[in-house]
Structure formats: structure tokens, C-alpha cells
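*Asks:* coordinates only, sequence not included:
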């Protein structure tokens, strides 16, 4: 496997001076829409029996890759942007109140080529759709995508009757030989490395001839379970019949009945996980940050930020204005199981490096298989700035030490980039390599960050 803790050779050419906070932050930050909801909504709309709408979607690299892939399979997606929106069709931009995508489902067709980039939702959610297409669909992506696990999805599809050619690697690049339908039925998979294996099979299951019964049989539990609950909730909202463990059913077993999906008019919530760096800024600076439109009830796992930030010393208030977080002047160490919210780990680790005591982050061994090996990368980069960090079997142990200036490498990982920005608020001279990688799920991050701080975007953004 390639060394994903080695910074790119051209890192010095893409350094972003992370702005130092000159005092308590006082800001309201409108966060773009949820990637998880946007890409699930696109898949369900593409499989529906009638047109649907996706309003206020996230427009980022991952979601635009999903749009391009669905179009390659024959799905029509019309984009409308109101005149007061800063976004333009086909390019990343902020979440706009007047923006909407109309999805018109058609018979899925090959031959087609899908570029997954390094988007887990695209590389895992779309092979089941490709099995329903007429013709061959080839999947390829960024070099790192070749190393990310796909075995659960591919093994499941093969057991359900799909023909897939991948040279025996169980990884990209690969070709799905679609014949217009898939039998479906019962399947057992190991989903201990990604909840997306389960979600991928469930999302397309209403179109399988026999629906699907997915049983997780791996030795470890399924990580990021809230993302599967999001999938179940969105399937039910689209008219699917789903039986899930949380309904009192069998543990680690999900069933979806074959049937037509409804075209929905869905408004996408703000991405709660992407709100993390902005809310963390309140804790770091002893200030106050409000994120509008924070839902009172949501399937997004990022909602646990309210609990985590409170434990680390913040005051959180959810009201008609949104979620408001106020820092208490100190950051407390934390002992937390983040197995259900692994994507929050880099940001929590950054806060832990600035805390008044030791932190232990548990349950996130699966992060070694994400956009990069996040545990190794965090250990190396936090350590390079002076923090005492060590990997455990399933997480990190962080002992704060005085931090100093330095380069914080991102390894093309958006969560590492925002973690570096959090550190830069308190540590003068932190430079984040390749801040542009935030465009994967959080477009225009440097401008949003500068706006929060009341300054101009830093050079190198």
C-alpha cells in the first residue's frame, strides 16, 4: 500500500497561512448542504418512478461527481439557480436558497464510464445502479480510490447475481456488466470497514426483483451506524418498506422490499459535520458562533457535536436562530467513543491538542481506510507541531504540549485540512498544505473561514 502519511513533493507550492484569531470570534456562519443527504437523495431520485426535486443541495466535488455519474447512466438532471445565488451550474459554490436540481429518472443505460474521484458514496453507491443498467459501466477514480475497500459491496452484488470484472482485486478500477435487472434476495457481507457497504445495497434494493436482505457477518461491528439509519429514513420517505434492527428486528440485518420509489421534493439540511470547524472556533477563541437552520430532529450523525463540544467546555444552545456555541475560555480533554461519528475525529483531535488535559479517541480504527490513513496522518501532523500523540488499536491518545509553527499536511483529505485551520486559530505560523482539498465537501472554505474571522481570505487559498 502507498504511504499516505508522506506529504506531496509540491506541498510548499500550496501552503495556506491559517489565520490566527486575534480575539473571541463572534459570527454567524451559513453552512452548505449535507453531502450525505445530497448524494443519497440523488440516488433515490434516479431510481424513482417519477421526477423529483432536490432543493438547496450541496455543490461540491463529491456531489458533482455523483451528478456526472448519473448523467452518464442516462438520468436527466436539470439545474436551476436563482439570480441571487453565487453558484453557477456545474461548478462548486455556496448553498443557495433558490437553487434546485430536478431529477428525471430514465432507464439506466451503458456503456458508460464513471469517475468516482475519491468519493466513497460514488464508488460504493453506484455499482448497484450499474448492475441495473443495460450495458457495461466502468468505474475509475483518483489513485487513492484504488486502495479504499469495496469488497463488501462487490461481494454482495455478486451474491445477488451481478457480473463484475475487477481482476480479482475487489477494488477499483472495475467494470460492472449490467443486464437491466438484478435478482436480489439474501446476502451476507462484512461491513466492519464501512457502513456504506450496507447503505449501497439498501438504496438500490427497491429495484431488485426480490428486494434484499443484508446481513452483516464481520467480526467487528458496523461503524458509522447513524449513516445507515439515514439511509433507512430516506428510503422510507421515498415509499420503500424497510425493516431495520432499531425497529426491534434482528441485529445487523436489514430488509428492503421490492417496489416503486416516489419522486420527492426534498430540501437538503446543512451539513452538520462540516459545521464542526466553525463551531470549534468558538471553543478555541472563547467566542460565539451560530449556524442557522440547524434541525431539531435529524438523521445526520454530526448532530452529536452538541454533546461533544459541551463535554469539551462549550455551551450549546439550539433555538429558532439555529445552533449557537459559546466557548468557556478553556478546552477540556475528552474520552470519547467516536465509532458512529468517525468523520468528526480530525476536528476533535485538533481541539484535543489544544486542551487542558489528555484525550482518548476510541472506536475509529476504520479511519485508516478513509481518504487517507487518518490516524497515522493525525499522529504525524499533530506531532510535528509539538503535540504528544500516539495511535492505539482503535484510535488516538493525545497529550497536549505547547504547539509551534509549522506545515500541516492534508494528504488530499478535507477533514485534515479543516483540522489544520482549527489549530491555526491558536497557534501562530501554522500553514495548511492544499487547503483546496476542502472543496470535496465544503466549497469556498477559505472564504467562509475568513468571513467568520472578519478578514480577507489568506493567500494560497
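*Replies:* Yep, that arrived. What you are looking at is a predicted structure, and each value in this text was computed from that prediction instead of being measured. Numbering: from 1, shown residues only.
*Asks:* please count neighbours and contacts with C-alpha atoms only from this point.
*Replies:* Fine.
*Asks:* where does residue 16 land in three-state SS?
*Replies:* When classified by DSSP: H, G, I helix; E, B strand; the rest coil, residue 16 comes out as strand.
*Asks:* burial of it, as a residue count?
*Replies:* Neighbour count for residue 16, taken as other Cα atoms under 10 Å: 25.
*Asks:* same check, this time on residue 411
*Replies:* 24.
*Asks:* how close does it sit to residue 434?
*Replies:* According to Cα to Cα, to the nearest Å, residue 411 and residue 434 sit 8 Å apart.
*Asks:* ok, residue 133 next?
*Replies:* From residue 133 over to residue 434 (counting by Cα to Cα), the distance is 37 Å.
*Asks:* what about versus this one:
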């Protein structure tokens, strides 16, 4: 699918889609609960659909009521354990750990770019906790044999916090207590979200400065009733769209603050850049304004890189974004891809170690490929709004996190 986006003046109100990061954690917590959990405003995207499929295979019963809320009855086991998590890195790490709580052999697989994303940290950690994982050269497909028994382990958190999140969700069900020593943990806000979900479902954990996590064993998940809040990762693209292409301002609704979301940091970046941003009764109003170059550390929120880079194009001088090392193992090698597609649009992007420098400029007419990366597809649209027009190929990549993105953008374009 192709989409062509040209210079526009956006107006109107859109609602951010539900958070896929929160949704996947809630699905896992519901699966592990003894009873029926209720999820209101469920996020409808590919990653969440694959997580639901995995929960069903693992024995959950899922029903939808007249209000489109999901009722998930967990606490069961099924003899068939062959899971496919699609292209979800979070799903891969969550369900690898959950699979290791089973006494059965679990087959775990995925598709697309996920087959190139690493599982090597689990190869080191699982044997320390009584389980085994046999990967394919450190990647999917993998065979997992549990159950975890608990104990102590050391975890390198520099690649992704998702390994820790998976362990935090599975190990409360182990027979014994667990202590995990974590080195160089990145994306701590995502760990906070995991801990908040665990607390909501009655699970106790403790940590000291995000370096030593203590997980009491023999616990039981208590089913909860939870509302999925809007996705700040998707909301970031909408807010940047308003900052670069709305003279009178647009409204973005649905962005909650109950659960921690790393990408809420976009508000700080927008304010650093001089954007006009206001929270009005739960709706965020964003308006185009003279933007200034900014420096921003996105190490703990790397999904913001594409939107931040597009924002920087509209600034008065170069902007620097730190944390490039977090981009290699995404749906694409995002640092390199951002540099490439921005070059096609006539925009200079420099990569120097861990720092990306984006130089402002006039967006030229071009065609870019999304590289099957949802956030790159959205970044292409943000470029097009500033000039171009820009044609994005493989635009359907947005299905992974924000299926309604093109429809919502069309609403704002009028």
C-alpha cells in the first residue's frame, strides 16, 4: 500500500489508540490470573492480536461484551504449546518467560524482522533459574522447557528492559523466591509499567535502585478490571504533526497518565523545542509555532526517535538526539533508516556514535520505503506534512501499533 502526504494545515480532534505496551502486559497478567479479568478499551493492533492468540493457546478463554471490553479467564493450562508472537519484541520476551513456567516444552516463533531480534540474554538467565531455552543462533525459533524454580540470576539490561519485564511477570509463580541482579538497565519507565500492572493484579515485587529485584515465589495473580490508556508512542506522532502543521492547533484525546509510559517524554521534547502544548481537561492541544533546535536524550524512550527527527526538520537550527545505540534491534535499524529516508527528502541527518544530529531544511518531493516499520511509516507522513509531497510505500506497516493512523491523519487534513 502507498500513501502520499503533502504540506497541510491540520485541524480537528483525534483520539490516540490504546497502548500496545500496556495491552500486552494486561493480556499476560489476565492469562496468569485465577479467574476472569476485564480489559476495557482494548488496544486493537497486530501485536495485541498475536498476544491474545498466544493467551488462547496457553489455555485462556476470551470473550467480548457489548461494550467491546474483553473478559479473559486465565489460570488454566493447555497441552498444546506452539506460540507465534508475530513481530512483537515485547511479546517474544513476555511469552518466552511465561512459557518457561510450564512443565511442557514450548515452541516459540515469530515472523518478519522479529526473527533477527536477539534472545541471547535468556540463554544466559534461564538455566540460572531452573529452565532451558534452545534458540536458533540466539534468535527465534526457540524451544523452551520449564518450569522456573526461582533462585538467583544476573541480567544485562543494556539491550532491552523487555527481558526483565518477562521475568518479573513469570517468576512470581515459581516455587521459590527469586533475586535478579540487573546491570545497565535501560528504558526504566517500561519496567515501571510492568511493576504497576503486577501491583494491579496483586503481585508483590521489590527492587533497590533498579539494580536488585526480589520476587517472592508462590504468589497468585488476582484478576483485575483495567482500562487501557492511550498510547503515548502513537500520540507522539500526532502531537508532532500538530507542532509542524497546524496553525490553529489540533486536539489529541485519550492520553492517560495512570500507567507509566516512557514516550510521554515527548511533551518535554516539544516544550524544549518551543511548541505550544497545553493539557485541557484531558485533551492535549498542540499548535504550530516557531520551533528552535533542541537536545534530547531518548535512551529510555527510543521509540520517539522517528517523531523527534521529523520535529527537528522544522526547527531553526540542528537538533541532537542521544541514544542511537537503542535503535539497531527494532523493526528496522532505525538510525540508519532515518538517515536514509530523510536524505531522500533532502534532509541531512548525521550519525556520530550515540548521537543523531538532524539539520532543518525544506522537505523535497520523494518516495520512501517504510522498511515495514510502523514508526518509520509515520515519520514519513510527518515529513510530508512539512513539504514534499512524500509517498510512503509499505504504508500498511502502521497496522502493528496504530491501524487507524492514516484515517486519523486524513480527518485532521480535512
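*Replies:* Sure, I can see it. Nothing here was measured: the structure is a model prediction, and the numbers come from that model.
*Asks:* shared neighbours of residue 411 and residue 434 of structure 1, which are they?
*Replies:* Common contacts of residue 411 of structure 1 and residue 434 (Cα atoms under 8 Å, 6 or more residues apart in numbering): none found.
*Asks:* structure 2: which residue goes with residue 196 of structure 1?
*Replies:* Mapped onto structure 2 by TM-score structural alignment, residue 196 of structure 1 lines up with residue 162.
*Asks:* got it, and residue 376 of structure 1?
*Replies:* That one, residue 376 of structure 1, aligns with residue 336 by TM-score structural alignment.
*Asks:* residues contacting its match?
*Replies:* Shown in contact with residue 336 of structure 2 (Cα under 8 Å, 6+ apart): no residues.
*Asks:* how about the corresponding residue of structure 2 for residue 146 of structure 1: what's its closest non-neighbour residue?
*Replies:* Mapped onto structure 2 by TM-score structural alignment, residue 146 of structure 1 lines up with residue 115. The shortest distance from residue 115 of structure 2 to any non-neighbouring residue, by Cα to Cα, 6 or more residues apart in numbering, is to residue 140 (5.4 Å).
*Asks:* and if you look at residue 165 of structure 1?
*Replies:* Nearest one to residue 165 of structure 1, counting by Cα to Cα, 6+ apart, is residue 175 at 5.2 Å.
*Asks:* can you give me the neighbour number for that neighbour?
*Replies:* 22.
*Asks:* list the contacts for the residue nearest to residue 115 of structure 2?
*Replies:* Here residue 140 of structure 2 is in contact with 108-110, 114-119 (Cα under 8 Å, 6+ apart).
*Asks:* rewinding a little: the residue nearest to residue 165 of structure 1: which element?
*Replies:* Per DSSP states H and E: residue 175 of structure 1 is located in strand 174-179.
*Asks:* so where do the helices sit in the stretch 251-400 of structure 2?
*Replies:* 266-272, 305-313, 334-344, 374-384 (DSSP state H, counting those that start in this stretch).
*Asks:* out of the ones you listed, flag the one nearest residue 217 of structure 2.
*Replies:* Nearest to residue 217 of structure 2 among the helices of the stretch 251-400 of structure 2 is helix 266-272; the distance by Cα to Cα comes to 37.1 Å.
*Asks:* any buried residues in that closest one, and which?
*Replies:* Buried residues in helix 266-272 of structure 2, counted by 16 or more other Cα atoms under 10 Å: 266-267, 269-270.
*Asks:* from residue 274 of structure 2, how far out is the aligned partner of residue 326 of structure 1 in structure 2?
*Replies:* Residue pairing (TM-score structural alignment): residue 326 of structure 1 is matched to residue 287 of structure 2. Per Cα to Cα, residue 287 of structure 2 is found 10 Å from residue 274 of structure 2.
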